[in-house]
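**Student:** sharing a model that was predicted from the sequence below.
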Amino acid sequence: MPLYSYKARDKRGQLHKGEQEASHKSSVAARLLDDRLTPVSIEEIEPSIKLEDLLKQYLPKKTIPLDDLVLFCRQMHALTKSGIPIMRAVFGLAETTNNEALSEVLQDIGSVLSRGKTLSQALHQHENFFSPIFISMVHVGESTGNLDQAFYQLVHYLEMMRDTKKKVSSALRYPTMVIASILIALVVVNVVVIPSFAKVFDKFGSDLPLATQMLLATSHFFIEYWWVLIGFIVSALFGMSRYLKTERGALNWDRIKLKLPIVGGLLNRICLSRFTRTFSMLFASGVPILQSIDISAESIGNLHIEKNVREMRIGIERGDSLSRTANSSGMFTPLILQMIAVGEESGALDALLLDVSEFYDEETDFQVQRLSGAIEPIMLLFMGAMILVLALGIFLPLWDLSANAR
């Protein structure tokens, strides 16, 4: 994360200076305000290029899996409900967890708590492990005195996220295996099979069919210019990864994903389900509507939808209703827009949006189950075309040879 240097003043006017790691300047400002300090200036420190920093970019980073986060929230819910002090609970879980990264984070959080900070303030210092909704729910739980309920809600939220990821990955497992098998078969055919037939074809002394010429040319390219192919693939992957790391590249890719056939609609439903569930949970907990929109936008997982949802703030700050700003964003289905309008009129916005989220979860399950069946005909068509070209390219010359022999 970027490093920021800050200057802030306390109630007495005394100037404080320091450095903090955060994802945005606003995060540093929020921490300072939580510490009862008024920010004067916050500037990003340009990092000096070191060998260690370059290695960290390419080495795998420590992460906390969703399963460990779910278990952590369940344990914190039980401990806080039993009346055990937060600092004691955090240090106890740091010693018993099997995840090294989570243990280190909890040890640091416990140290911050021992200095008089709140749990949400301690979590702010580890935003790369804990999402904004996680931190906001803990902050709301601390403010209302219902920290155990906050962890209980986080358990259901994280379980929903985990189940959705597992369903999508399981649905894509079969197409991925088929594509990998096709690529391996192409390499074996071009490197091993076709060269053995090429020696026979050279003895024909007549023009070969077009399909055979294509196969021989492809095989020759694979064998003689394999380094060009590998260089092109590596360069393309490297350039694509660098482009997707830019803000514009990531935004364009997320926009394209929503328009993909078969999977585009599924991804859109998953994003809308995340938004409605997150917004419902935050709104029911008493989080202000503008803050709920910002946090819910970050939970969507698609930068294109997130950008348009964040722009809803402008309309709400002008005094427009949530339903009108949601309609103008163009990101929501008629069902969500209708539920928002009815929820605003009836005062049951959180309950209605939760119903919408559950409805989209059911639709997502149904679409995920049909995903393999929808992709399978395309795979079979592609494999059939490949086998047809291969069969024609190999057997047509053999038929000509047998005809000449007769």
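**Tutor:** In hand now; what should we look at?
**Student:** use CA for all of it now, contacts and neighbours both
**Tutor:** OK.
**Student:** secondary structure element for the residue lying closest to residue 197 once chain neighbours are set aside?
**Tutor:** Nearest-residue entry for residue 197: residue 394, 7.5 Å, with adjacent residues in sequence omitted and distances by C-alpha to C-alpha, 6 or more residues apart in numbering. Taking DSSP states H and E as the criterion, the element that holds residue 394 is helix 349-405.
**Student:** Three-state assignment for the most centrally placed residue in the chain, please.
**Tutor:** Note on the chain: the residue nearest the mean C-alpha position is residue 301, at 5.2 Å, using C-alpha atoms, centre = their mean. What DSSP: H, G, I helix; E, B strand; the rest coil gives for residue 301 is coil.
**Student:** now it: how far from residue 313?
**Tutor:** 19 Å (C-alpha to C-alpha, to the nearest Å).
**Student:** repeat for residue 326
**Tutor:** Taken as C-alpha to C-alpha, the span from residue 326 to residue 313 is 10 Å.
**Student:** before we go on, here's another structure to hold up against the first:
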Amino acid sequence: MPLYKYKGQTGQGKTVSGALNAESEEALYALLRRDDVFLTECRVAENEKAAVRRLKPMELSEFCRQLASMIGSGITLSRAMNIMLMGNLKPRLATVYRQVQRLVQQGQPLSDALSAQGVFPDMMINMFRAGEASGQMEQVASKLATHYQKEHRMNNRLKSATLYPKILGVVCVAAVLIIFLVVMPDLERFFEGMALPPFTRFLMGFSALLQQRWYWMLIFVLAVVALVQVLLGVPAVRLAWDRLKVHTPFVGKQLRIIYTARFARTQSSLYSSGLSMIRSLEIASATLGNQYVAAQFADVIKQVRAGDMLSKAIQQVDGFDPKLAPTIYVGEETGQLDQMLENIAENYEYESDAALTRLTGMIEPAMIVVMAVVICLIMLGVLGPIWSMYGNTAAFG
């Protein structure tokens, strides 16, 4: 019986983690539910040392697209995996495919074979499990291919949007280092014997520290980065940080749209594939990327399980766009919730692109202003004594 390491959320929204022995992922889910814990993430601990990192969205999309094409052509799963292994695969992908093929040949369902690898997301595994139960494997595989392709595009847009701010940050740091390591030492000899203002003395002292004790500065920076990472790993701190993000003026509004688009796309794919509303919500909440928003889904799931409409339950979630709940309500009233969720996903994907553009447009000038202020302060500290000396010389002249 494998040992699973898991993360989950209690009915009160508290994040918990631990390890349990279970026959399968479904058995682990059932064990945790008895303790009122909703499973959000798990992996087999016994295989941690040999585990491969989770597959990228584009790799998942290619896998599902090929599978959908071959299943639609009447090819068996085992034969489909054989054909996929004939392609020009990366070594790690070939290893994963080969292990999946071996388990499928032994008679295991595809969902169990994928779950045993530890590199496929829970969403894919559960959707394939629903497809196996309903006999709609081709449709499910096609939906997953489209879903992960869109996720790949979103990730690429996010990387592109943050590329310029990253370059600006590097340029700013490089400019400051050049001033302190190249310009300051020459000016220090020029200022020798002069009465310098406190700020200029501070800059000179910092320059000397960088030159003589640069390794201490490096250690300090690395320690700060490590401390931030550790703090963000603390559930309470992470929860507070994620809450701050959705309540920050302007930025919070754009992030709400992005989170809403992510939820709508995932929920649409899950629910239209035949998963129950409860299970769909549990999986979709774990893909949001915001612990504060995800923690509120414990109450949403309780209300839906008690018989409330999804639109009423989702309306109370702090972190989504206000238009989400009324749109879901229309789908519930017309009996076309799955189609409405798909429409919502498409609309919010467009809005999330616009939100990313607006965020980038705000970050870029903000970083330019910060860089200009930092360099101006340094230059004023350096040039201040020169101006004072020039003014005194002119007065005596």
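**Tutor:** Right, received. Where do you want to start? On a predicted model such as this, the values are computed, not experimentally measured, just so you know.
**Student:** trace the residue nearest to the centre of the first structure over to the second structure, please.
**Tutor:** Residue pairing (TM-score structural alignment): residue 301 of the first structure is matched to residue 289 of the second structure.
**Student:** so where in the first structure does stretch 68-75 of the second structure end up aligned?
**Tutor:** So stretch 68-75 of the second structure sits over residues 77-84 in the first structure, by TM-score structural alignment.
**Student:** what's the match for residue 169 of the second structure in the first structure?
**Tutor:** Match for residue 169 of the second structure (TM-score structural alignment): residue 179.
**Student:** hmm, back to that, roughly how far apart are the counterpart of the residue nearest to residue 197 of the first structure in the second structure and residue 69 of the second structure?
**Tutor:** In the second structure, the residue paired with residue 394 of the first structure is residue 382, using TM-score structural alignment. Remark: distance between residue 382 of the second structure and residue 69 of the second structure (C-alpha to C-alpha) = 67 Å.
**Student:** who's more crowded, these two?
**Tutor:** residue 382 (24 against 16; other C-alpha atoms under 10 Å).
**Student:** pretty sure that one sits against residue 201.
**Tutor:** No. Residue 382 of the second structure is not in contact with residue 201 according to C-alpha atoms under 8 Å; the separation is 9.4 Å.
**Student:** and residue 55 of the second structure, what does it touch?
**Tutor:** If a contact means C-alpha atoms under 8 Å, 6 or more residues apart in numbering, then residue 55 of the second structure has 119, 120 as its contacts.
**Student:** same question for residue 340 of the second structure.
**Tutor:** By C-alpha under 8 Å, 6+ apart, residue 340 of the second structure lies in contact with 327, 328, 330, 331.
**Student:** for those, work out which two are farthest apart.
**Tutor:** Greatest spatial distance among the contacts of residue 340 of the second structure (C-alpha to C-alpha): 327 and 331, at 6.7 Å.
**Student:** residue 304 of the second structure matches what in the first structure?
**Tutor:** The alignment partner of residue 304 of the second structure in the first structure, by TM-score structural alignment, is residue 316.
**Student:** name the element its match belongs to?
**Tutor:** helix 312-318.
**Student:** just checking, what packs against that helix?
**Tutor:** helix 289-299, helix 322-329 (3 or more C-alpha pairs under 8 Å, 6 or more residues apart in numbering; DSSP states H and E).
**Student:** quick one: the helices in the stretch 201-350 of the first structure?
**Tutor:** 210-224, 226-245, 247-257, 263-284, 289-299, 303-310, 312-318, 322-329, 334-346, 349-405 (DSSP state H, counting those that start in this stretch).
**Student:** any idea which of the ones you listed gets closest to residue 23 of the first structure?
**Tutor:** Here helix 289-299 is closest among the helices of the stretch 201-350 of the first structure (C-alpha to C-alpha), at 12.5 Å.
**Student:** report the secondary structure state of the counterpart of residue 107 of the second structure in the first structure.
**Tutor:** Mapped onto the first structure by TM-score structural alignment, residue 107 of the second structure lines up with residue 116. Assigned with three-state DSSP, residue 116 of the first structure falls in the coil class.
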